[in-house]
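> Okay, sequence plus prediction incoming.
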Amino acid sequence: MKHHVTVGVDGSPEGRAAARWGAREAALRQVPLRLVHAVDWPANPAVPRPGRERADRWADEALTEALTDVRRRHPQVEVTTRCLYGRPAAALAVEAGDAGLLVLGSRGPGGPVGFLIGSVGLSTVVATETPVALVRVSGEPEGAGPAPSGGIVVGVDIHEAADRVLSFAFEEADRRGCALRAVHGWKLPAAYAYAPFFDPDDEREIGRSVMRMLDDMLLPWRRKFPEVSVTHHAFMGSAGGQLVMAATGADLVVVGRRHRQSPLGSHLGRVAHAVLHHAVAPVAVIAH
């Protein structure tokens, strides 16, 4: 069975933006689209019926609106709807289990300062191993098509296994027929903080070594996707900050997050956290 694209909708402008982006992605992948709405209402006979009826009516309206819109825009895409009950983050994470991609909307305050990712979106991202794309509401009119065509940007950590991240990024660039930019940020070893003097040649040599490692990591994927135009850049500094700047004009930014647990549960790393909160382009988060 082909992996479908799942989109969480809630009747908001963010949900509509996510549904439209998800429908375009399903058309590119040539897979079905599933629109889901999570009702945070306990399925318990003791709960008053009128409240449940209002919640169900709101869910029906949100799903019908999104369904009508994406069918009009992408009549070739097979679309189904589903209403879920339970905590939205948990319900969406379970629903994403058999999907190839989960798409969610995220609020932006109206300027180029990026996402205001809510607790539901953040909790869902860390609760699933399925790739999650977060889509910001565009400043363009609702009828406008996709504007940016700046290719795909992927953040690469040369010190971690990045196969899932690179596979996703290269496949997206290949199906969209666009360029791919790989970005890596590095820092000087901690010992340099205690050195009595600093030799600039050391920094340049470390930079060259990092570039070689990045090039070696990308080489198998260049060979697998020879049609994808790839550039790569390694710099000394914050990877999150550089990715946020590179996101301007990009079609999609791809970042990885380590699938790890803390005493407080799963969490995002610093780079993914910075990009999710500040990038202006859609962001795909890949667990690895």
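Now that the structure is in, tell me what you want to look at.
> drop to CA atoms for contacts and neighbour counts, all remaining ones
OK.
> List the buried residues for stretch 18-33?
18-27, 29-33 (16 or more other Cα atoms under 10 Å).
> Which of those sits closest to A66?
Comparing the buried residues of stretch 18-33 against A66 with Cα to Cα places A19 closest, at 6.6 Å.
> Is the residue lying closest to that closest one once chain neighbours are set aside in a helix, a strand, or coil?
If you skip the residues right next to it in sequence, A19 has V7 as its closest partner in space, 5.9 Å away by Cα to Cα, 6 or more residues apart in numbering. The three-state assignment at V7 reads strand, by DSSP: H, G, I helix; E, B strand; the rest coil.
> residues contacting V7?
By Cα atoms under 8 Å, 6 or more residues apart in numbering, the residues touching V7 are A18, A19, G22, L33, R34, L35, V36, L102, V103, L104.
> Take this one as well and set it beside the first:
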Amino acid sequence: MTRPVVAGLDGSRESLAAADWAAREALRRDLPLRLVHAWEGLPDDDGDAELPELRAPQYHARRVLRGALDLLNARYPRLYIAAEQVRRQPGPALLAEAENAELLVIGNQGTGGVGGLLSGSVALTVVAHADRPVVLVRAGETVADEHLPDGPRKASAATPFRDVAVAVDTGRPCDDVLDFAFHAAELRKAPLRVVHAWHVPLSKGVPGVEERTRIRTAAERELTELLAPWREKYPGVVVSENLHEGRAAHVLVRAAGGAGLLVVGRRRRRTAVGPHTGPVAHALFHHVHRPVVSVPHD
């Protein structure tokens, strides 16, 4: 079964940027795109649509979906795009959509309110519980932002792609995260920047130079060994290993600078729904201005 790239819409600038990013990613992966607008206030097919209080938000929902569909069809005529309004709360609707998606793309800090889809808490809940990769895209993200500037000229679709960056914990490596990152870099013909944050355990007290050097050397060796089979699987991807001392959130926010895409892992949650993504991921979603991909793993 061919899995589509799915984009959630709510009419906000963030969600429109997410839909455009999703369209480009669908083309890169040779997959169809599915646009979804979810709102539990949509009327049933039994005549409720005639209620005056439902007409305005219903028309708004239709305009959001139709406007995005027309825009993306004009920009990407080679892409197959389907669109659907879903009568369901946005969070559960998107989690259901993610089950059959190659990846789900949503806006980072979309609007709430009538006809709104992705408030911050809804987006984080979707990220925390989706069983497929979820991409968060900020408002204003354009095709040029994925590319490097060419000397004094501005970046454009004609210049090479920016690096793909991926966060790696050598103590808890994850094949799903690395496979996504390597594949994304391969699709873009972009370098892959592998980032690992290391620090001296508090139990060590204040370490001397030799102890700090030993810890860093061990981290370098572990990272090189971890990446060896992936370099072999993706021989065309140029990989750089980046180790930085410090806490993961601070290191990754800095390391994402200049990248076109940041890939991070997230352990699957089996508990009740809620917007809990962990402190590192939460910091990245709020402070990284490029698209961030959250890849679930066991």
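Perfect, I can see it now. Keep in mind that what you see is a predicted model, and the values were worked out from it rather than measured.
> Got a TM-score for the pair?
TM-score of the superposed chains, computed with TM-score structural alignment, normalised by the length of the first structure, equals 0.88; 276 aligned residues with a Cα RMSD of 2.4 Å.
> quick one: V126 of the second structure is in a helix?
Yes: under three-state DSSP, V126 of the second structure sits within a helix.
> What lines up with it in the first structure?
Taking TM-score structural alignment as the criterion, the aligned counterpart of V126 of the second structure in the first structure is T124.
> Please apply the same query to V293 of the second structure.
Under TM-score structural alignment, V293 of the second structure pairs with A284 in the first structure.
> how about the helices in the stretch 151-288 of the first structure?
163-176, 200-224, 239-246, 270-278 (DSSP state H, counting those that start in this stretch).
> The second one aligns to what range in the second structure?
Taking TM-score structural alignment as the measure, the second structure aligns residues 209-233 with helix 200-224 of the first structure.
> buried ones in the matching stretch?
Judged by neighbour count using 16+ other Cα under 10 Å, the buried positions of stretch 209-233 of the second structure are R216, A219, E220, L223, L226, L227, W230.
> with the first structure superposed, average distance for it?
Stretch 209-233 of the second structure: mean distance to aligned residues in the first structure after superposition is 0.8 Å, counting by mean Cα distance after the TM-score superposition for the first structure.
> Equivalent analysis for stretch 176-185 of the second structure, please.
Mean deviation for stretch 176-185 of the second structure: 0.5 Å (mean Cα distance after the TM-score superposition for the first structure).
> The first structure: matching residues for that stretch?
Going by TM-score structural alignment: stretch 176-185 of the second structure matches residues 164-173.
> and the matching stretch, which residues are buried?
Those would be V165, L166, F168, A169, F170, E171, E172, A173, for stretch 164-173 of the first structure by 16+ other Cα under 10 Å.
> next one: stretch 5-18 of the first structure
5-11, 13-18.
> Now do that stretch: distance from first to last residue.
Using Cα to Cα, to the nearest Å, one end of stretch 5-18 of the first structure lies 11 Å from the other.
> repeat for stretch 98-118 of the first structure
The straight-line separation of the ends of stretch 98-118 of the first structure (Cα to Cα) is 24 Å.
> Stretch 164-181 of the second structure now?
Taking Cα to Cα, stretch 164-181 of the second structure runs 7 Å from one end to the other.
> The residue nearest to A249 of the second structure when sequence neighbours are not counted: neighbour count?
Spatial nearest neighbour of A249 of the second structure, excluding adjacent residues (Cα to Cα, 6+ apart): V280 at 4.8 Å. The tally of other residues near V280 of the second structure (other Cα atoms under 10 Å) stands at 16.
> do I158 of the first structure as well
18.
> measure the residue nearest to it when sequence neighbours are not counted to A284 of the first structure for me?
Once flanking residues are discounted, I158 of the first structure sits nearest to L214: 6.1 Å by Cα to Cα, 6+ apart. The spacing between L214 of the first structure and A284 of the first structure, counted by Cα to Cα, is 21 Å.
> same deal with R82 of the first structure?
Using Cα to Cα, one gets 23 Å for the distance from R82 of the first structure to A284 of the first structure.
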